[in-house]
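Undergrad: attaching a predicted model along with its sequence, questions to come.
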Amino acid sequence: MKILVYAISLMCAAWLTKARSETFKVGFYNYPPMMIESGRTGIYQELLDELGKITGHRFQIEYFPYARLAKRFDLGQVDVEPGVFPGWVKQQKVPGVFSVPFGKVIDILVFGPGKHFKVNTPNDLTGRTIGLVRGYSYPELRELFDSGAVHRSDAVSETQLMAMLAAGRMDQILINKAVAQYSILQTPKYSEFVVGDVLGSYDVSIRVHPSKKALLPKLDEAILIMKRSGAITRIYGKYGVSL
């Protein structure tokens, strides 16, 4: 029944829209299973494919290293970035404007073999070095990083972060739970890792450059159509991720 409702919603959206179709530049970075550069697949790719069908707009996707993506957004060279929590970017030059939330990002600690310890609050990490992806912001840890109580060691991507943990170059990393679970399933040697405690849970939206804020009403409407029909849940589920 939900699939039928979704199909009808797609047809209605196509009939009702009168705005001219536009092309929006989307910034991606390799972030499996959310964005998978090899094969141009992943959760966010499929999400934008469906949003394109509903809105009539075209989303032109290009992959960048994360730090470069942030700079391009500031410069207006990227119009759209999916999967962003407003608190992560509020200190950037151009924070952007945001759609209604469409999903969640849950950040967890992952430990190397024999390195696990219980973390009830961020203060339990005092004196430790945490592996993170360069350019990522963690509101819960900002004060600890700024004071030097907790040290960060940056990798260029989640893939490199997991590889560094496997090589013993780090004892613990902070990573998206869905990314960690997907990586462990894809790489058998990662099965020795210990999945630890949750350090943050965020409702994520689509970040839009202020120069393209006219996109938001149709984008919000399309996201709500997909949520009501169960389409977003189905897309996540294809990659073994639950919302």
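TA: Right, received. Where do you want to start?

Undergrad: okay, CA-based contacts and neighbour counts for the rest of this
TA: OK.

Undergrad: where do the helices sit along the protein?
TA: Shown for the chain, the helices assigned by DSSP state H span residues 2-16, 43-55, 66-74, 86-89, 142-147, 158-166, 177-186, 216-229, 231-238.

Undergrad: report the buried residues of the longest strand seen in the chain.
TA: Ordering each strand of the chain by length in residues (DSSP state E) puts strand 194-208 first. By neighbour count on 16 or more other CA atoms under 10 Å, the buried set for strand 194-208 is 194-200, 202, 204-208.

Undergrad: center of the protein, which residue is that?
TA: residue 83 (3.9 Å; CA atoms, centre = their mean).

Undergrad: who are the packing partners of the longest strand of the chain?
TA: strand 80-84, strand 97-98, strand 103-111 (3 or more CA pairs under 8 Å, 6 or more residues apart in numbering; DSSP states H and E).

Undergrad: isn't residue 226 right up against residue 232?
TA: Yes - counting by CA atoms under 8 Å, residue 232 is a contact partner of residue 226 at 5.8 Å.

Undergrad: just send the buried residues of strand 194-208 back as TSV, with distance to residue 149 too.
TA: Supplementary listing: these in TSV, determined by distance: CA to CA, whole Å:
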residue	distance to residue 149
194	24
195	23
196	20
197	19
198	20
199	16
200	19
202	24
204	28
205	31
206	33
207	32
208	34
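
Undergrad: just name the closest of those residues to residue 89, please.
TA: residue 207 (9.7 Å; CA to CA).

Undergrad: quick check: the closest one vs residue 186, distance?
TA: Noted for residue 207: a distance of 29 Å to residue 186, by CA to CA, to the nearest Å.

Undergrad: same thing with residue 215?
TA: 36 Å.

Undergrad: which one's more surrounded, the two?
TA: residue 215 (19 against 11; other CA atoms under 10 Å).

Undergrad: below is structure B, check it against A:
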Amino acid sequence: MRSFVLALLLCWSSFGNAVPAVLRFSAVDSWAMPLAEFKDNHLTGGILHDLINRLAQRLDIPAQIQVLPRNRVELALKQGEIDVRCYVSPKWITNSTEFLWSVPLLYQRDLIVSRQGSEHLASPDAISGESVGTVLGYAYPRLQHLFDRGSLLRDEARNQELVLQKLLAGRYKYAVSNEMALGWFNRDLPDSDRLVSVGTLDEEPVGCLIRNDPAIPAQRILRTLVQMKESGEIDEILARYQ
């Protein structure tokens, strides 16, 4: 009997210290550079590619990255198909308390963007009566009351880069873009063609969430992300894309 109990305790101990064969991360297919670069439905570059792979290296656990539509990610988490989701805020999902959250790692600053010569907006309501370029499936809480009233129409594109390309081509007067994507899009354009911010829509700290499952070394992941943040390693990743 004593031998059986010792064996059982050993099994429990081994399970508690078990390391998964891989850590499964999500990547959203509507992300654009400098956040993410995709080729043949694989994440091949960008800030989040580097962050995920560096985290996996520090943990000594291979990363498996699944590229998914934004509206598919929450379902994949619920069904246990992915373990970690990065570049996300608790405000963006309905069941945020079900997950473990890292410290903020980056900031997403959403801007209202237009072409050269456009006036700065006093408030987002100033674009009522227009069509605005948006990313398919993205929520924009500061504009939702205008969408609900029908006084602002969404002209959607599959990803952030396409939204900005359509703005540059004159498809609409305004678009919503995060600040990093705007800077990356403008970098090779002549000064006369560069898109400009005409107002700030929202600013949100973002980090990683981890599925609350005992088979996932969640606390180790969270500690490692804190170390990466405090050591300046995340700032070094960001600097590569400025």
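TA: Cool, got the structure. Source: prediction; values computed, not measured.

Undergrad: ok, the residue nearest to the centre of structure 1 - contacts?
TA: The neighbours of residue 83 of structure 1, taking CA atoms under 8 Å, 6 or more residues apart in numbering as the test, are 44, 103, 105, 204-207.

Undergrad: now for these: which two are most distant?
TA: Spatial extent of those (CA to CA) is set by the pair 105 and 207 at 14.6 Å.

Undergrad: what lines up with residue 163 of structure 2 in structure 1?
TA: When structure 1 is aligned by TM-score structural alignment, residue 163 of structure 2 is paired with residue 161.

Undergrad: thought its match was touching residue 168?
TA: No - if you go by CA under 8 Å, residue 161 of structure 1 and residue 168 don't touch, sitting 10.9 Å apart.

Undergrad: neighbour count: the two, which is higher?
TA: Neighbours of residue 161 of structure 1 and residue 168, each counted by other CA under 10 Å, are more numerous for residue 161; the result is 23 against 11.

Undergrad: leaving out sequence neighbours, find the closest residue to the more buried one.
TA: residue 155 (5.5 Å; CA to CA, 6 or more residues apart in numbering).

Undergrad: same check on residue 82 of structure 2?
TA: In space, and not counting its chain neighbours, residue 82 of structure 2 is closest to residue 24: 4.8 Å by CA to CA, 6+ apart.

Undergrad: do residue 102 of structure 1 as well
TA: The spatial neighbour of residue 102 of structure 1 that comes closest, neighbours along the chain excluded (CA to CA, 6+ apart), is residue 205 at 5.7 Å.

Undergrad: what is the aligned counterpart of the one you found in structure 2?
TA: Here residue 205 of structure 1 is matched to residue 207 in structure 2, going by TM-score structural alignment.

Undergrad: now do the contacts for that match.
TA: Neighbours of residue 207 of structure 2 in contact, by CA under 8 Å, 6+ apart: 86-89, 101-106.

Undergrad: for those residues, which one is nearest residue 150 of structure 2?
TA: Taking CA to CA as the measure, residue 150 of structure 2 lies nearest residue 89 of the contacts of residue 207 of structure 2, at 27.4 Å.

Undergrad: the aligned partner of residue 46 of structure 2 in structure 1: how many residues sit nearby?
TA: The alignment partner of residue 46 of structure 2 in structure 1, by TM-score structural alignment, is residue 42. Neighbourhood size, residue 42 of structure 1 [other CA under 10 Å]: 21.

Undergrad: can you check the one 10 residues further on too?
TA: Under the neighbour criterion other CA under 10 Å, residue 52 of structure 1 is assigned a count of 17.

Undergrad: where's it relative to residue 203 of structure 1, distance?
TA: Where residue 203 of structure 1 is concerned, residue 52 of structure 1 sits at a distance of 22 Å (CA to CA).

Undergrad: hmm, back to that, need the helices and strands packed on strand 194-208 of structure 1 in CSV (columns: distance to residue 178 of structure 1).
TA: As requested, these are exported to CSV (distance: least, CA to CA, whole Å):
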stretch, distance to residue 178 of structure 1
strand 80-84, 13
strand 97-98, 22
strand 103-111, 8
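
Undergrad: between these, which one is nearest to residue 176 of structure 1?
TA: Using CA to CA, these put strand 103-111 closest to residue 176 of structure 1, at 4.5 Å.

Undergrad: can you list contacts of the closest one?
TA: 83, 165, 171-178, 180, 193-205, 243.

Undergrad: at 7 Å instead, please
TA: 171-177, 193-204, 243 (CA atoms under 7 Å, 6 or more residues apart in numbering).

Undergrad: how far apart are that strand and its match in structure 2?
TA: Compared with structure 2 after the fit, strand 103-111 of structure 1 shows a mean deviation of 0.8 Å (mean CA distance after the TM-score superposition for structure 1).

Undergrad: so where in structure 2 does that strand end up aligned?
TA: Using TM-score structural alignment, strand 103-111 of structure 1 corresponds to residues 106-114 of structure 2.

Undergrad: quick one: buried residues of that stretch?
TA: By 16+ other CA under 10 Å, the buried positions in stretch 106-114 of structure 2 come out as 106-108, 110-114.

Undergrad: returning to what we had before: to residue 72 of structure 1, which of the helices and strands packed on strand 194-208 of structure 1 lies closest?
TA: Closest to residue 72 of structure 1 of these, according to CA to CA: strand 80-84, at 10.6 Å.
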